[in-house]
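In: one predicted model, sequence on top.
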Amino acid sequence: MGMKKLFIFLGLFLLVSFQSAAQEILPAPQMVLPVDCEIGWNCWIANYVDHDKSEGAADYTCGHETYDKHKGTDFLIRNRREMLGGVSVRAAADGVVLGVRDGMKDIDYRKRKMDFIAKKECGNGIRIKHENGWVTQYCHLRKNSVKVKKGEKVHMGDIIGFVGNSGFTMYPHLHFQVEYIEPKSGARSGAIVDPFVGVARNDLCGVGDKPLWPPLVMEKLDYKQASIIDSGFAATQPKLDGIVEGLYDDETLSIRSPQLILWARILHVKKGDKVTFTIFDPEEKEIFSYTSTIDKDQAHRSLHAGLRSPGILWDEGAYRGEVKLLRPTDGTNGGIYTSEATIYMR
């Protein structure tokens, strides 16, 4: 998310600016996952906090699943259909609401004039003050979903809104941001803290000594170099807007369909990755296979491949598709990522 402020101007200082004084930082509250979803199944971390103070970008692992000056953790959900169904946003810890905004439309910012979101990049959002100077912020909530008001007390796990697509964002997700403000300073903004790191760590790369996520939450948040977040079948060439809307999630297609197209939506592809699409007929016989080589690094990519109808009608039954991303290893990185989809031709 490319956000600047909600109701309180945010400081430009990253974690490293106060690591040397970590012993003076008051304890942070333990935090629950702020979005009601299962990581790796129906939501994914699309971006982490940027730790690089230059014009480059580096996440807490020294990887590149972030972008310059990104101040939070982005939890991406599958599509707008699931957004409209309602994905709850929860208070990460006990606290008092400092400010809210609601009423902004859920729309890809590229489809609007920037004037509409100027100084409102967070979109519909909530800012909560916790004990000992800690503050959390929740951005891009769904229009008219904010359930709290300024001054209201909230408890850890309370539903405070729903994931949306408001403000400076392309796809439905929650931007979750943590700050520390020295309680006696009287400041309204503070230092950005990465919940995967906390306020100190011994190593330049990796999880901090005391991350803000408790162990049970950390177990669910394994760092993924790439993720196939969605896949499925379509009877015609799928468009990204349609995939994001959830228009290609049907469980059946007509046996009269002109084509059978297998598609996938992938996070954090790298140049040189090989993505293979394979389709099997109802007898589990391979009827199609195609491999595409990624030509550049991209945070988000949709791909598809398929075949035309072999005759007037397709054979009835269940067709299975497999999408496999192969990342060549360089000694430290690499791996295989897969996703499957099934469609019934009737």
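Out: Looks like it came in fine.
In: could you use CA atoms for every contact and neighbour count after this?
Out: Noted.
In: any chance you could map the helices in the stretch 101-250 of the chain?
Out: 215-218, 240-245 (DSSP state H, counting those that start in this stretch).
In: take this one as well and set it beside the first:
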Amino acid sequence: MIRSAAALTLALATSAGAFELGLPIACTLGEDCHIQNHFDRDPGPGMADLACGHLTYNGHDGTDFALDDLAAMQAGVPVLASAPGRVTGVRDGMADIAISDPAAPPLEGRDCGNGVVIDHGNGWQTQYCHLKRGSIAVRSGDQVDTGAQLGLVGLSGNTEFPHVHIAVRKDGVALDPFAPDAATPACGAPIDGQLWATPIAYDPFGFTGAGFATAVPEWQAIKDGLPSPATLPTDTPALVFWATYFGPKQGDTLTLTITGPGGEVFRQDVAIDRTQAVAFRAGGKRTPPGGWPAGDYRGEAVLTRNGAELGRQSATLTLQ
């Protein structure tokens, strides 16, 4: 669901000495979007986000606000100006296609894809990347306010998933909007000192979707926005529950369960064997002879790290 730009405008850039940012995307963090990658705080060949975590990659100079799937991108999610200023650069016309797709054209230095640059005065600048082709709504020289629509989230440039990458610069130097004054990772993910007008909590992990299927789905189908059926026949070939998530870390435990009218019918505890940016897992059972009992079923995924629960996601289904 797309919220209005007015409802999602979080703040205006303030007077001299202070610079504040609103969200660069019309979504609700934790509901229909999430932060996939943070600014890389490691000055060397390694990588570390502001919490010394792995939600970044070497040399990443911005913050990636990601949509949950390609279906959300196709529906159209606005990219918003995070502060008032003058548009100083625009590029449009690049295709929306994952960089790993064999049909993707060469970037030729256009890693940002379709994008917009805004000058906010006093040396502050923001850049918005990977917008949808044909969606750019501003031109160079335009004056924009906080929350003004710049375009739509897309898949252009050097990217594998639909998102807007926002880079923040002061006097030409890229800064982490979560900790602009810190030279090294804070490791505690501080709230104080952020450029975000409404501080954003660091989220090390999150579920981005879940649903039922009659077989283990293909990863591409999930990335496309696989819908979960509301009903299925009791003689469906199998009952499978799947979940997608970002930020899994080696050593985590993912638990998948399915419960029905008679109680628990499936449970699987999965030891996460490698750290990843995004992943999915599915599990279930073949339909027993005579079919499943009619009624309501619930699938649930829970991830724990060092004994603490980091998130859970569920879906429901009626067999009839």
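Out: Thanks, I have it. Only a predicted model underlies this, so the values are computations on that prediction, with no experimental measurement involved.
In: out of the helices of the stretch 101-250 of structure 1, indicate the one that is most buried.
Out: helix 240-245 (a mean of 17; mean count of other Cα atoms under 10 Å).
In: let's have the helices of the stretch 101-250 of structure 1 in TSV, adding distance to Gly86 of structure 1.
Out: Shown next, in TSV, are the helices of the stretch 101-250 of structure 1 (distance: least, Cα to Cα, whole Å):
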stretch	distance to Gly86 of structure 1
helix 215-218	22
helix 240-245	14
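In: looking at the ones you listed, which is nearest to Phe277 of structure 1?
Out: Nearest to Phe277 of structure 1 among those is helix 240-245; the distance by Cα to Cα comes to 17.1 Å.
In: that closest one packs against which elements?
Out: If you count contacts as 3 or more Cα pairs under 8 Å, 6 or more residues apart in numbering; DSSP states H and E, helix 240-245 of structure 1 packs onto helix 80-85.
In: C-terminal to the helix it packs on, what's the next element?
Out: strand 88-90 (DSSP states H and E).
In: find me the equivalent region of that following strand in structure 2.
Out: Aligned by TM-score structural alignment, strand 88-90 of structure 1 falls on residues 78-80 of structure 2.
In: same question for stretch 34-42 of structure 1.
Out: Using TM-score structural alignment, stretch 34-42 of structure 1 pairs with 24-32 in structure 2.
In: from the chain's centroid, how far away is the matching stretch?
Out: Computed by Cα atoms, centre = their mean, to the nearest Å, the separation of stretch 24-32 of structure 2 from the middle of its chain amounts to 9 Å.
In: check stretch 265-283 of structure 1 too.
Out: With Cα atoms, centre = their mean, you get 20 Å for stretch 265-283 of structure 1.
In: same question for stretch 116-134 of structure 1.
Out: Between the centre of stretch 116-134 of structure 1 and the centre of its host chain there is 18 Å, according to Cα atoms, centre = their mean.
In: what's it aligned against in structure 2?
Out: The aligned range for stretch 116-134 of structure 1 is 106-124, by TM-score structural alignment.
In: which one in structure 2 is aligned with Thr293 of structure 1?
Out: By TM-score structural alignment, Thr293 of structure 1 lines up with Ala271.
In: what residue in structure 1 is paired with Thr208 of structure 2?
Out: Residue pairing (TM-score structural alignment): Thr208 of structure 2 is matched to Ile229 of structure 1.
In: can you check Ile222 of structure 2 too?
Out: Taking TM-score structural alignment, the alignment pairs Ile222 of structure 2 with Ile243 from structure 1.
In: tell me who's in contact with the residue sitting nearest the centre point of structure 2.
Out: Residue closest to the mean C-alpha point of structure 2, counted by Cα atoms, centre = their mean, is Ala66 at 2.7 Å. By Cα atoms under 8 Å, 6 or more residues apart in numbering, Ala66 of structure 2 lies in contact with 33-36, 161-164.
In: check Thr252 of structure 1 too.
Out: 343-346.
In: one step back: show me the contacts of Ala66 of structure 2 that map onto strands.
Out: 33-36, 163-164 (DSSP state E).
In: turn the residues you listed into JSON lines, including distance to Ala174 of structure 2 and neighbour count.
Out: Formatted as JSON lines, these follow (distance: Cα to Cα, whole Å; neighbours: other Cα atoms under 10 Å):
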{"residue": "Cys33", "distance to Ala174 of structure 2": "24", "neighbour count": "19"}
{"residue": "His34", "distance to Ala174 of structure 2": "22", "neighbour count": "22"}
{"residue": "Ile35", "distance to Ala174 of structure 2": "18", "neighbour count": "22"}
{"residue": "Gln36", "distance to Ala174 of structure 2": "18", "neighbour count": "23"}
{"residue": "His163", "distance to Ala174 of structure 2": "19", "neighbour count": "33"}
{"residue": "Val164", "distance to Ala174 of structure 2": "16", "neighbour count": "32"}
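In: Arg110 of structure 1: how many residues sit nearby?
Out: 10 (other Cα atoms under 10 Å).
In: go on, the one 5 residues further on?
Out: A count of nearby residues for Asp115 of structure 1, using other Cα under 10 Å, gives 8.
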